[in-house]
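**Student:** okay, here's the prediction I keep looking at, along with the sequence it came from:
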Amino acid sequence: MRVVQFLQEPFPYYLDSDRKNFWFSAGLAAFVTLNLTLFLPMEWIHIQKWIITGIIIFVVLYGHIVWLPKVLPKLMAPESWTVGKYMLATFVQLLLIGWIASVVLFSLNLYPGLSFRIVVIYYFFNMALYGGISIIVFTFVIRTVMLKNNLRQAMKANEELRRSLSTAIPEPQHATPVVTIQSDTSETLTISTDQLLYVEADDNYATFHWIADGALQTRMLRGNLKNIEAQLDSPRIVRCHRSYLVNVSAIVQVEGNTNGYRLYLRDINIPVPLSRSKGPHVLQLVGHQPADPRLRPSLVRA
């Protein structure tokens, strides 16, 4: 059970921009090439092999990290990544690098006298040894960098929240904005956007969570999240995750982890995920959101 839980833990999908992932791919390729050059015979024919191998490593990594999510956005969604998925992806990368390098180097006759089978075995062994060690090292670097960055952003957002809560001034009472949501099955839900906490999507259904008469209310409607978001049409209700909408003015605490953030809302103790891709926008709104006078500092989680 512990192994299964570990494999299901959130894990960062590399770094948070194409530029950073470009340099990550280039750095890892250079690191493996340097290892091969230092620990194996430094003859010109070998140096040629290692340079070609480094180029192949870069192309495979960059294609997998940057371009594959553009082609398969659902499968490669950063917020869905776990330790197990990362390990599987790493294994696939090593297999792909080993196979492509074997074919290219054998075709260029850089292993004269050896059969293709021997070249494949030799390269897969080198990729497992040198490539595996390098990826493990870089993985720990990524995890540490992302965790520190997310924790720093969460702390900054919490500081803004505390400042807003401590200086909150009751606003004049205005009519509560109310919207009527139309589902795909002609069902309707009339709800106050002030009371709405978050909306959670599951395939073609969306579950609304709001506070009414001091208690948490829920209602499920058939409809996709994009359509729901358009009907709510409120600057306070924003997409925080591919499966969630959140009321920014209801956020009282932000926590960071390696895969993004968790948002805690007023009156409930249910964390709402905030993905890394949506993080900067939502955290900026948190920092500039006028404080809700109904929130008390005692509601903020320590």
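**Tutor:** Received, thanks.

**Student:** from here on, just use CA atoms for contacts and neighbour counts.
**Tutor:** Will do.

**Student:** wasn't residue 181 part of a strand?
**Tutor:** Yes. Looking at residue 181 with DSSP: H, G, I helix; E, B strand; the rest coil, it is inside a strand.

**Student:** for it, give its distance to residue 222.
**Tutor:** 11 Å (C-alpha to C-alpha, to the nearest Å).

**Student:** would you verify that residue 291 is located in a helix?
**Tutor:** No. Secondary structure of residue 291 (three-state DSSP): coil, not part of a helix.

**Student:** in contact with it: list those residues for me.
**Tutor:** 161, 164, 165, 168, 169, 249 (C-alpha atoms under 8 Å, 6 or more residues apart in numbering).

**Student:** which of the residues you listed count as buried?
**Tutor:** For the contacts of residue 291, a neighbour count by 16 or more other C-alpha atoms under 10 Å gives the buried set as 161, 164, 165, 168, 249.

**Student:** name the pair among these with the greatest separation in space.
**Tutor:** 168 and 249 (12.5 Å; C-alpha to C-alpha).

**Student:** what is in contact with the two at once?
**Tutor:** Contacts common to residue 168 and residue 249, judged by C-alpha under 8 Å, 6+ apart, are 291, 292.

**Student:** and here is the other one:
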Amino acid sequence: MERVSENSLIKSLIGFFQQTYPFYYTKSNSWKYFLLIFLIAFSFNFIFEPFNVNRGEHKMSYFWICFLHTFIPSLIALIYFSLLDYFSKSYRTWTVGNEFIHILIVLLVIGIENFLIRDIIYNNPNNWSYAYFFEEIRNTFLVGFLIIVLIIPINYNFQLRKNNEAALQVKESGSKANDKNSTQLIQAQVKADEFKLVLDDLIAVRSDGNYSEFFIQSEKEPVKLLKRISLKELEMQLTDFPEILKTHRGWLVNLNTVVQTQGNAGGYQLTLSGLSIKVPVSRSLIPNFNERMTSLSNSPLSSVTNACQP
């Protein structure tokens, strides 16, 4: 019986770590979150003095010591996650487990940094000892562990509940209301990649750097077309079609193909007709998605011809 309980607990933990988690570390958001972390950490250290303080060793006031011990770590975290955002596509598959692992890496770097600046802060002949090295890392992980254990699960459950409730209000629609010509010439960066796209055949488009991967409906499984055009450039060319919406910085979706909307901690998760991949809707784009889906569901049906011409 105990073995079954242990296996169930392990599976639950693994499932939790594999759950989608909001990727906060975009260029527009990072500085806001790290400013908040700096203010919380500074206030906590300055007011409560959580660790032993020997003021006789201080080379500066305790206020500035707290400032250095919170500003530099916040800056390290900001730089780390900004580089992660810039050089990777982690936002596509960010999970609770990713959040834990990368925070632990940042905490280790911060612990080493706190050790390296001891000579600036403390007048102590043993600043460069192994004892203080491990003490600084230990103290950093103690503070960081409180943040991880408290904030991540609480935020995860809050976002999950909120987005689940919001997703239940979304009305999926098969409406193809469009009184314009449904065929659009897509102008790519390379002339050979230009093609005529019929919007009713389009399921979704996924960003791949300077390329875009088109998922086109077919009789069996979706056809994939890789074209040299960025998602931003493509979005600008499709602004006249209300059924085409950016749901995530890595996705454009034909809203007429949405068959199910589910909430998760990162926002929404869409099931599209004929596509096995779950497509995300970012938290910041949920209001626009809800509004557009409502608009389409209230629009009259119009008949269109399906075709895709390369």
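**Tutor:** Right, received. Where do you want to start? Keep in mind it's a predicted model, so treat the numbers as computed, not measured.

**Student:** what's the TM-score once they're superposed?
**Tutor:** Here the TM-score for the pair of chains, by TM-score structural alignment, normalised by the length of the first structure, is 0.71; 283 aligned residues with a C-alpha RMSD of 4.1 Å.

**Student:** which of the contacts of residue 291 of the first structure also appear as contacts in the second structure?
**Tutor:** Listed in the original numbering, these still in contact in the second structure form an empty set (both residues aligned by TM-score structural alignment, their matches' C-alpha atoms under 8 Å).

**Student:** what is the nearest of these to residue 79 of the first structure?
**Tutor:** After measuring these against residue 79 of the first structure - C-alpha to C-alpha - the closest member comes out as residue 249, at 23.1 Å.

**Student:** quick one: contacts for that closest one?
**Tutor:** 236, 286, 289, 290, 291, 292.

**Student:** just to revisit the earlier point, in helices, which of the buried ones among the contacts of residue 291 of the first structure fall?
**Tutor:** 161, 164, 165 (DSSP state H).

**Student:** now the helices for the first structure?
**Tutor:** Going by DSSP H, the first structure shows helices at 2-7, 18-39, 44-62, 68-71, 83-107, 116-126, 132-166, 225-232, 279-288.

**Student:** TSV please, covering the ones you listed and showing distance to residue 240 of the first structure.
**Tutor:** Converted to TSV, the helices of the first structure look like this (distance: least, C-alpha to C-alpha, whole Å):
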stretch	distance to residue 240 of the first structure
helix 2-7	25
helix 18-39	20
helix 44-62	27
helix 68-71	19
helix 83-107	22
helix 116-126	41
helix 132-166	14
helix 225-232	11
helix 279-288	7
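
**Student:** what does residue 144 of the second structure correspond to in the first structure?
**Tutor:** Matched by TM-score structural alignment, residue 144 of the second structure corresponds to residue 131 in the first structure.

**Student:** the closest residue to that match other than its chain neighbours: what's it in contact with?
**Tutor:** Of all residues not flanking residue 131 of the first structure in the chain, residue 32 sits nearest, at 6.1 Å (C-alpha to C-alpha, 6 or more residues apart in numbering). By C-alpha under 8 Å, 6+ apart, residue 32 of the first structure lies in contact with 54, 130, 131, 134.

**Student:** show residues contacting stretch 116-128 of the first structure.
**Tutor:** Contacts for stretch 116-128 of the first structure (C-alpha under 8 Å, 6+ apart): 94, 95, 97, 98, 99, 101, 102, 103, 106, 111.

**Student:** try 7 Å
**Tutor:** With C-alpha atoms under 7 Å, 6 or more residues apart in numbering as the test, stretch 116-128 of the first structure has contacts from 94, 98, 99, 102, 106.

**Student:** so which of the residues you listed is the closest to residue 264 of the first structure?
**Tutor:** For these, the nearest to residue 264 of the first structure is residue 94 (39.3 Å; C-alpha to C-alpha).

**Student:** for the first structure, list the residue farthest from the centre, please.
**Tutor:** In terms of distance from the mean C-alpha position of the first structure, residue 113 ranks first, at 47.1 Å (C-alpha atoms, centre = their mean).

**Student:** how close does that one get to residue 99 of the first structure?
**Tutor:** Residue 113 of the first structure is 19 Å from residue 99 of the first structure, by C-alpha to C-alpha.

**Student:** do residue 141 of the first structure as well
**Tutor:** From residue 141 of the first structure over to residue 99 of the first structure (counting by C-alpha to C-alpha), the distance is 27 Å.

**Student:** more neighbours: which of these two?
**Tutor:** residue 99 (17 against 13; other C-alpha atoms under 10 Å).

**Student:** nearest spatial neighbour of that one, skipping sequence neighbours?
**Tutor:** Distance criterion C-alpha to C-alpha, 6+ apart; nearest residue to residue 99 of the first structure, sequence neighbours excluded, is residue 120 at 6.7 Å.

**Student:** and for residue 10 of the first structure?
**Tutor:** Closest to residue 10 of the first structure by C-alpha to C-alpha, 6+ apart is residue 82, at 4.4 Å.

**Student:** aligned partner of the one you found in the second structure?
**Tutor:** By TM-score structural alignment, residue 82 of the first structure lines up with residue 95.

**Student:** which residues touch that match?
**Tutor:** 17, 18, 19, 20, 21.

**Student:** over in the first structure, see which of the residues you listed survive.
**Tutor:** Of the contacts of residue 95 of the second structure, the contacts whose aligned counterparts also meet in the first structure (both residues aligned by TM-score structural alignment, their matches' C-alpha atoms under 7 Å) are 17, 18, 19, 20, 21.

**Student:** give me the buried entries from those.
**Tutor:** Applying 16+ other C-alpha under 10 Å to these flags 17, 19, 20, 21 as buried.

**Student:** how much space between residue 36 of the first structure and residue 48 of the first structure?
**Tutor:** 11 Å.

**Student:** compare those two (neighbour count), which wins?
**Tutor:** residue 36 (23 against 15).

**Student:** any idea how far residue 40 of the first structure is from the spatially closest residue to the more buried one that is not a sequence neighbour?
**Tutor:** Nearest residue to residue 36 of the first structure in three dimensions, chain neighbours excluded: residue 50, at 6.5 Å (C-alpha to C-alpha, 6+ apart). Counting by C-alpha to C-alpha, the gap from residue 50 of the first structure to residue 40 of the first structure is 10 Å.

**Student:** these two - which one has more neighbours?
**Tutor:** residue 50 (23 against 12).

**Student:** surely the more buried one touches residue 34?
**Tutor:** No. Here residue 50 of the first structure lies out of contact with residue 34, judged by C-alpha atoms under 7 Å, at a distance of 8.2 Å.
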